[in-house]
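Student: coordinates only, sequence not included:
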């Protein structure tokens, strides 16, 4: 967590952001080092050797802590708490427009306290600083823990259906699972070392070239080629091109139909823009990509829940019948009754928190229904398909509700809390919920103590949230928040100021395209279930318009091409023999990428970054 705070946000921001990719590089690297150390213990001190369950517990805890402190969650929270008060000015008129609606117990208003926070050259450990921050930190910590706990309870209810009954493949856990269960076999595989050397060698060369420009480099990072000057083709914009080995490796582990759908629908979305330009609809917002994606994600939640409706009815029956629930309890992590009770307690706390902050009850219910639907869909996608990136920018309930009913109907207090919840909806890179379920799945795979893993997840969440606040505030008072992640605050409060100054009317077109995205995804799912020849996957439609797919479409296409050829020419056996090579691609980029980030952090150097930034 300390490394995440340092590298992603503060001292050395311009580094590979491990929490923007589905598989966290810092978690895999930590597991790799621990597995190597554990192999040494096997020969020199076997009585001290860690078991597979203990290795899994460490990995799950690192993933959970990283997700909580990641680029899509708490890094945004800390930018919101004091931003409106520090940057309020006569020009933006936030003093009258915004500040009256921000709850005092969720913000820091004292500019003397904030001066050290934003400008640095101060210390957190002053009485006035601690007094100003203690209430907002505890308030937000309780909210985030209740949210994370609620998601864990949902996972406990869905676990048996998705893990034991449907037996979803969980492609993302394949690499950490092999490191935990087959380290010797994996490390002896020549294919792994070829892939690792290839990917790591490219990043090593590019890193040296970055420091010493006289050396050659291999351009694998994102760039844009060719801009058409004439309509309608100018609507395509620049064509993004990249060759990230780690994405090629990750995409090799996902199903062929999904990888095909990802790059196919990427171009489908681009051609929609061309069609809109031909029709002269560019000023209307057509094709409303964020709204279509949001509808698609919601459908991806509804589809598996509808398919498992009998199972869900059974859960309710078991929870009501005390005798049966007690018997089933011995086979589950906790009883269904306890999971449902925990979910109601968590959601009840969220409802009370938001109501006390000024939100209307009906808005709270709709807001968190949409938010949790998006979370469930992302968790399902990772469990079934293992998408390399799932960012879903700017398509949360804070975007959908104002367009559906207008900002006047919501009122300034609801809108203000929408801005305070920017960390929930800006993007979904590092959501915690998928990592929780993946940890429970791996506990099944390695036959670990599931209740121990569950306890580790809860304890990590409980500790990581306030620990992040402490780490971040401590460093900010030394080096200054300004020029770090403060732009998240500008995004949230500039939008709020615009809402309050120029209220939005109902956007019927945008709302209709949410429905179109929903129905299109349902339609693709129905076609897929009825016709074996139908090659498209509904998740590919939903995720292919994102920033992440803009970055990854070409590596996914390359991986799809290689995997298709291997399966057609060599069969499934050849495909399985090739897997270690592609795992090596992932490890090679992770190891060298973390090496360059660490060098930059230690020596305060601007070093090569393996990812987009």
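Tutor: Noted; the coordinates are in hand. These figures come from a predicted structure and were not determined experimentally. Residues are numbered from 1 along each chain as shown.

Student: going forward, measure contacts between C-alpha atoms and count neighbours the same way
Tutor: Noted.

Student: how close does the closest residue to residue 13 other than its chain neighbours get to residue 508?
Tutor: In space, and not counting its chain neighbours, residue 13 is closest to residue 7: 5.4 Å by C-alpha to C-alpha, 6 or more residues apart in numbering. Taking C-alpha to C-alpha, to the nearest Å as the measure, residue 7 falls 42 Å from residue 508.

Student: and for residue 219?
Tutor: Distance of residue 219 to residue 508, given as C-alpha to C-alpha: 44 Å.

Student: go on, residue 170?
Tutor: 38 Å.

Student: check residue 260 too.
Tutor: Applying C-alpha to C-alpha to residue 260 and residue 508 gives a distance of 33 Å.

Student: neighbour count winner among these two?
Tutor: Just comparing residue 260 and residue 508: by other C-alpha atoms under 10 Å the higher neighbour count belongs to residue 260, 21 against 12.

Student: got another, please set it beside the one above:
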């Protein structure tokens, strides 16, 4: 496995060609995609370009470069096509910025809605107006704000000035998060890649795809028959399914597209019979112990939920019998243990940042360790100041920012280990406040906590998984890694602005309420309803002990399993599954994970590592075939079903 990984990375090593072209392509493509996504997401309602940990907004343009643009460049002359390392640069830059619209969309909807939807009945004016700082929300601008939701009259122009202040402050906050993520990804890379040797399935697949040694500029793996088998299966199913767009009576093949649920009783969650080719393809590069952990823990959790629901100990902990609180407790232990394991490396990096002595070679990193440390500390400090100025208690704000990054880092490690295309973090920074003692939060802290809930982003931890992956993919580039690091940061900030401008402009053109978007119609108002209900419920906290008991139990389970994993070489199950399985994104992926685990066990036992390597073209073909078929679906929606498209790529 390690030898194969080194062969892949060798292909990504740069030649003497200038990096200007790859940087220009990566930056312009990433900014353009982030500007286009609001249109495809809110207006076209077609294939989602933002869902998942490996969004189609990254895969689609990347594969177009590999399979369309590169062969065309090759046809025009030898040596002008994009080389593997240039394709890696494009993929890396776009991946770090791939979740901007998902985060920003809900944030923008939240800071826009306060004055527009306030009514005497919802009590926002009484409870929220005095607590949410004026710079955190669009001002009460009457019709100029209403036009954003209802559409701009033909005789009017977009009133950009009412958006400048809140958009600046929120973008600065999100920008600080993104810069901090890239900086810490640089700091932790050596520990995860060289010491712990995490798999990084996303990086492995990207490096496999970025191959140009075949004839006429096409990848060499296209000559493998197994590639075309893998390509044909998902492509045929999706293309066949497209026929149903035009004829409701068209016989459909739902495998690989739709979800089929089976209910075995009212006390247990539904079992999801969904197969996703992309999940299975990336899971092929995941460690067997990790795959086993995911599906085994889901079985255990499913039984636990049924038992706790049946005996009636679930009041106050939700429908999943305390499993959510249990996952949070386990995730805290997972994150803290991961940082503790890296303590020697982190200590050395921070010592080098604050002294002239250089004991670690950082020449191949995205940025020097000194730059990374100071950028991370600067981002940390800015977020702390932002929350404090917003009204949060300074001490509480410190712990929120601390756990914001602790949870982000932990989830980035989860993705680096699992390669799950759809996953959700059990913990976010503000979620640490769920274990705060009853009535310990003041009204100002509650208000900031609620509006920061808009940074939920389906629990995907924004740019941290991307920052870690960028550091991993940048190292083989050698000295060009510095250029890649600067490009990533600059492109990320530009993409934030492009996404915000595009969303605001589209709102005024079509009316945000006409988007039919959950984030504008449902999610954003809930945060202000949360301010009202949380303040009115001060002194009425119930079931705190029950919630904490499940949280502590989850921490103990993961703690004991972590000890066993490090203490006993025969221990078969990784504790990571305990932190993931209660959430919708993982539950709908369980069948795909299980089938991949079974297939990989059989492959390794029958043919060993050589048969495993021979199967790689098959899964690469699945990725390519599935993605190109979804691109065709988008084109069909654009031509024949504008505004009423079909999203076949979902799972968040």
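Tutor: Yep, that arrived. Being a predicted model, the structure only gives us computed values, none of them experimental.

Student: quick revisit: pretty sure the residue nearest to residue 13 of structure 1 belongs to a helix, no?
Tutor: Yes. Checked against DSSP: H, G, I helix; E, B strand; the rest coil, residue 7 of structure 1 lies within a helix.

Student: aligned partner of it in structure 2?
Tutor: Under the alignment defined by TM-score structural alignment, residue 7 of structure 1 corresponds to residue 40 in structure 2.

Student: for residue 86 of structure 1, same thing?
Tutor: Match for residue 86 of structure 1 (TM-score structural alignment): residue 116.

Student: thinking again about what came up before, give me the number of residues near the match of residue 7 of structure 1?
Tutor: When neighbours are counted by other C-alpha under 10 Å, residue 40 of structure 2 comes out with 19.

Student: got it, and residue 150 of structure 2?
Tutor: Quick note: residue 150 of structure 2 (other C-alpha under 10 Å) scores 17 neighbours.

Student: over to the one 10 residues further on?
Tutor: Residues within reach of residue 160 of structure 2, counting by other C-alpha under 10 Å, total 11.

Student: if I look at whatever residue of structure 1 lines up with it, how far off is residue 482 of structure 1?
Tutor: Per TM-score structural alignment, the equivalent position to residue 160 of structure 2 in structure 1 is residue 130. Residue 130 of structure 1 sits 20 Å away from residue 482 of structure 1, going by C-alpha to C-alpha.

Student: assumed residue 588 of structure 1 was part of a helix.
Tutor: Yes. Checked against three-state DSSP, residue 588 of structure 1 lies within a helix.

Student: quick check, it in contact with residue 204.
Tutor: No. Residue 588 of structure 1 is beyond contact range of residue 204, at 9.7 Å (criterion: C-alpha atoms under 8 Å).

Student: how near is residue 197 of structure 1 to residue 206 of structure 1?
Tutor: 14 Å.

Student: quick one: contacts for the aligned residue in structure 1 for residue 580 of structure 2?
Tutor: In structure 1, the residue matched to residue 580 of structure 2 (TM-score structural alignment) is residue 543. Residues in contact with residue 543 of structure 1 (C-alpha atoms under 8 Å, 6 or more residues apart in numbering) are 262, 293, 297, 390, 392, 549.

Student: give me the more crowded residue out of residue 588 and residue 204 of structure 1.
Tutor: Higher neighbour count among residue 588 of structure 1 and residue 204: residue 588, with 27 against 22, using other C-alpha under 10 Å.

Student: with adjacent residues omitted, what lies nearest to the equivalent of the more buried one over in structure 2?
Tutor: By TM-score structural alignment, residue 588 of structure 1 lines up with residue 625 in structure 2. Once flanking residues are discounted, residue 625 of structure 2 sits nearest to residue 231: 4.1 Å by C-alpha to C-alpha, 6+ apart.
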